[in-house]
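Enquirer: Below: sequence and its predicted model.
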Amino acid sequence: MPVLWIVLAVLGLGLIGYMVGRMRALGSAGGDTRQLHSLPNYYGWHAFMLTIVPALLVLAAWLLVAPNMIESRIGGALPDSAIADGSSRSLVMAETRRAAGAVDMALAQGKLDAEKVAALRSDFTDVTSLLKETGAVITSDISEPVLNAALDFRDMVRSSNLWMTIVVGALSIAGFGMAILRTDKDFRARNIVEGGIKVILILASTIAILTTVGIVLSMLFETSNFFEKYPWQKFFFGSSWAPEFRANADGSSRSELGMLPLLWGTLYISLVALLVAVPVGLFAAIYLSEYAGSKLRAVAKPMIEILAGIPTIVYGLFALITVGPLVRDWIAQPAGLGNSTNSVMTAGLVMGIMLIPFVSSLSDDIINAVPQTMRDGSFGLGATHSETIKQVVLPAALPGIVGAVLLAASRAIGETMIVVMGAGAAAAQFQDGLGAVINPFEAMTTVTVKIVSQLTGDTDFASPETLVAFALGLTLFVITLGLNVLALYIVRKYREQYE
């Protein structure tokens, strides 16, 4: 049974439990709510929670654990003969999953039936062309071991789904029955429900914390695997980015995976973006908070914040179609600085436009948080409006504004789509000289773009060229975490001083 149907069935049974539990409690009290220990709704919520919560928790755990166990078992059973030269067990397992999915698609399209699928084990034929007709992405001819593994994988998945349906359904029915049997007028339903809600809240917060820990640990483990295959000195201090998935004859890597060109491109594009976003956003915040009337502010601030809701792919198209050609034709070519529409300046300008609402909205809130008594004291001493803003309001709001700028910087460092479409995917070439590296009209790329490119496609997951994405991600995580911590520290210090 599909997971969605299971969830809907459990929720439906939970709603039935809610109504039955409520009616049973009222029936045990003869319809007099004054004889009930708790309000009638608490008895219904008790039945609802006992019906759905254990069942859905087991369902979530099953969906997390079972696929990994199945893949581990099927992958471990693959014979070494199924792994061709230049391939790996992970790549063969990916082909196995695709073949299993193609068999299901062929069954759904009527190109195979259950008898033909069963006959494939004993009478193997070349089924690659047949499975490709279903629309599946089959990258190579399917060998007999891979087909057998795909059929085993399919059988285990179906068996797992069947047992998952049975176990989840049994838990839901058992919870329903237990809740109904326990329900009477003296049952302390309110205490149980409130305690259950508290447990759910604790569980939700624990999941959030564990998710963060899991993300960090996964990057740490894969990064350690990368540094076992590639020297960390070359990664952190290397000045060339040239991944090569083909190895030398002795098995050593041909790649040059220095992150300095990517880090330079990330910081350079982010700097250009901040040079655009910070002045415009800050001046807009000053005008809206200190000069604009209430009617204009009610219209202008939402209009500025609309920029934050535009998808980044739309910004990327804007950079590719409009800003890139304008920068090339009006600035780069006349000045003899470049002929490409992809450049640091293109990506930086468009990213800066995207960051304006981040700086403007946060700065506006921070400026408005400055106590009015400080303005009144300045006016009482004879200062003008502009002098009050420059000498009183901005210095008081400066820590918060710096925090807003740092948060915008961390947002710029993590951007991908605008960089791909506005600045290209080529890393900075330090060997071409200082001029090529600092020229804002040259194409460069960032860490996030290379993380995506290194993990795209059917590549050996255990190769340094793939594992480098985790090292890049961990480095970027540390940088953005540091910026966020610094920003939060500055904002907290500001709030403690002026609230």
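Expert: Arrived safely.
Enquirer: all contacts plus neighbour counts: C-alpha atoms, from now on.
Expert: Fine.
Enquirer: and L91, what is it in contact with?
Expert: L91 is in contact with 458-461, counting by C-alpha atoms under 8 Å, 6 or more residues apart in numbering.
Enquirer: one more time with 7 Å
Expert: Shown in contact with L91 (C-alpha atoms under 7 Å, 6 or more residues apart in numbering): 458, 460.
Enquirer: Relative to F461, how far out is it?
Expert: Separation of L91 from F461 (C-alpha to C-alpha, to the nearest Å) stands at 8 Å.
Enquirer: got it, and F470?
Expert: F470 is 11 Å from F461, where distance means C-alpha to C-alpha.
Enquirer: ok, these two, which is more surrounded?
Expert: Each of F470 and F461 has its neighbours counted (other C-alpha atoms under 10 Å); F470 has more, 22 against 15.
Enquirer: Quick one: list the elements packing against the one helix or strand the more buried one maps to.
Expert: Assigning secondary structure by DSSP states H and E places F470 in helix 464-498. Under the contact definition 3 or more C-alpha pairs under 7 Å, 6 or more residues apart in numbering; DSSP states H and E, helix 464-498 sits against helix 189-229, helix 394-413, helix 447-454.
Enquirer: and the comparison structure, right after this:
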Amino acid sequence: MQTNQIFLLFCGVLLALGLAAFFMARAKATRTRASGTAMYAQPDQYAWFSVLITAGPAVLVSAVGAFAMLLLGAEIPTLYLLASSLAIAAIGLLLGLKQVRPDFHARQAIERVIQGILAAAAMVSIITTLGILLSIVFEAVRFFQMQSFWEFITGTIWNPGASFLAAAGRGDEAGSAAQFGSVPLFVGTFIITLIAMMVAIPVGLFSAIYMAEFAPDRIRTLAKPVLEVLAGIPTVVYGFFAAITVAPIVVDIAGVLGLDASYSNALAPGLVMGIMIIPFISSLSDDVITAVPDSMRQGSLALGMTKAETIKSVVLPASLPGIISASLLAVSRALGETMIVVMAAGMRPNLTANPLEDMTTVTVRIVAALTGDQEFESAETLSAFALGLVLFVVTLALNMVSVIMIRRFREKYRSNNL
């Protein structure tokens, strides 16, 4: 019998056991309750508890076995694994029926199971984050054993050269001449992100204020979905738009003003990235502004303030923590963008503050370092993990700053209301 047939048979038998547990437990609880005995839970609650104790351990054992086979390489016969899971399900069915008694709190037991499932889901995200961090840290440590950490942080030249030959036992001179100064990469990242935020925050915030405070319902119903469509456009399409349309326009405008601009300039991807990020700020800010109680607006207007003054002095301060969160989320999105920068700004590490010149970002260099046929043990490849670690720290610092700012604004707003 093939594996997929065995799996289908397992699912069918487990479903049958679950249905049997549900109806048998409910029937038993109904009979007990009909006899006049007071019970702590409803018959359906006993039934669902029986289903959980029947199917839950069986599914858990199967998942653990599959994990051991796929990721750890354990040799476990599929038939034996699924048969043992069904045996556990049968035992769970008997235990579930045995627990159908007046003094058993089935409702509380179900809530504890659900709470455990939710806690496990939360732990998955935490463990995943720790796994990502540890995998980056271990490889970054290997890179810093080859290159100086201080030179990596403060160096102004990024030139891996032929450092990949050193890992193959050749080209020691080329490997030692490689320079891994990350300053040009982070400068390019921050400049392009700053340009994007200068476009996204004003436009996104103003559009959110208009849709939440001024737009009629028919316009809001049409405008908000159309605006959110921008978030669903693939970044490669934005990259085409930046490289083919926006970059030549920037060069033409710079020529009219007497400035020299490269067709692979940083201004074009920054502008297009800002357009891409507008829905993040607009949608979240709109939800936050709409959530401000209408009684606050009515009270402000009753005191003689105009609608514009109400928005400025009442609505925006009340929604400021959410607006800050939306802006920081947009900044994180801009810091991690790659495709638009590759297609419109190029891949040359260029330490300059002129947005009309070409430059690149950290994420672009990470992609470049991890693609191609270079040796994985080389400093150039491992530099991707060092860049990723520093970018992770920068993003974490931004999130911590946002949390502190949100708490201060909330405390200030609460104290002003008091």
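Expert: Received it, and whenever you're ready, just let me know what you need. What you see is a predicted model; the values in this text were computed from it and never measured.
Enquirer: To R34 of the first structure, which of the helices and strands packed on helix 464-498 of the first structure lies closest?
Expert: Comparing those by their distance to R34 of the first structure (C-alpha to C-alpha), the top pick is helix 189-229, with 14.4 Å.
Enquirer: Compute the inter-axis angle for that closest one and helix 464-498.
Expert: Computed by axes from the mean of the first three to the mean of the last three C-alpha atoms, to 10 degrees, the angle separating helix 189-229 of the first structure from helix 464-498 equals 130 degrees.
Enquirer: which of the helices and strands packed on helix 464-498 of the first structure sits most buried?
Expert: Highest mean neighbour count of these: helix 394-413, a mean of 22 (counted as mean count of other C-alpha atoms under 10 Å).
Enquirer: what's downstream of it, the next helix or strand?
Expert: Next element after helix 394-413 of the first structure (DSSP H and E): helix 417-422.
Enquirer: what's the average distance of that following helix to the second structure?
Expert: Taking mean C-alpha distance after the TM-score superposition for the first structure, the mean distance separating helix 417-422 of the first structure from the aligned residues in the second structure is 1.5 Å.
Enquirer: again with stretch 395-413 of the first structure
Expert: Using mean C-alpha distance after the TM-score superposition for the first structure, the mean distance for stretch 395-413 of the first structure is 2.9 Å.
Enquirer: Show me which residues of the helix holding F470 of the first structure are buried.
Expert: Judged by neighbour count using 16 or more other C-alpha atoms under 10 Å, the buried positions of helix 464-498 of the first structure are 464-477, 480, 483-484, 486-488, 490-491, 494-495.
Enquirer: Neighbours of M345 of the first structure, how many?
Expert: Other residues near M345 of the first structure come to 26 when the count uses other C-alpha under 10 Å.
Enquirer: Likewise for F180 of the second structure?
Expert: 24.
Enquirer: Likewise for T33 of the first structure?
Expert: With other C-alpha under 10 Å as criterion, T33 of the first structure counts 16.
Enquirer: Leaving out the residues flanking it, which one is nearest to it?
Expert: L26 (6.7 Å; C-alpha to C-alpha, 6 or more residues apart in numbering).
Enquirer: Okay, and that neighbour sits in which element?
Expert: helix 3-28.
Enquirer: Tell me the helices and strands packed up against that helix.
Expert: Using 3+ C-alpha pairs under 7 Å, 6+ apart: helix 3-28 of the first structure touches helix 40-77, helix 144-182.
Enquirer: Show me what counts as buried in that helix.
Expert: For helix 3-28 of the first structure, by 16+ other C-alpha under 10 Å, it's 6-7, 10-11, 13-26, 28.
Enquirer: So what's the gap between that helix and the chain middle?
Expert: Centre-to-centre, helix 3-28 of the first structure and its host chain are 34 Å apart (C-alpha atoms, centre = their mean, to the nearest Å).
Enquirer: now it against helix 144-182, angle please.
Expert: Using the same axes, to 10 degrees: helix 3-28 of the first structure against helix 144-182 is 10 degrees.
Enquirer: between helix 3-28 of the first structure and helix 40-77, what angle do the directions make?
Expert: 150 degrees.
Enquirer: Going by the alignment, G177 of the first structure corresponds to which residue in the second structure?
Expert: Taking TM-score structural alignment, G177 of the first structure has A90 as its aligned residue in the second structure.
Enquirer: who are the neighbours in contact with that match?
Expert: T54.
Enquirer: Now do it against E228 of the second structure, distance only.
Expert: With distances taken as C-alpha to C-alpha, A90 of the second structure is found 50 Å from E228 of the second structure.
Enquirer: what's the answer for R101 of the second structure, then?
Expert: 54 Å.
Enquirer: Also T193 of the second structure?
Expert: T193 of the second structure is 20 Å from E228 of the second structure, where distance means C-alpha to C-alpha.
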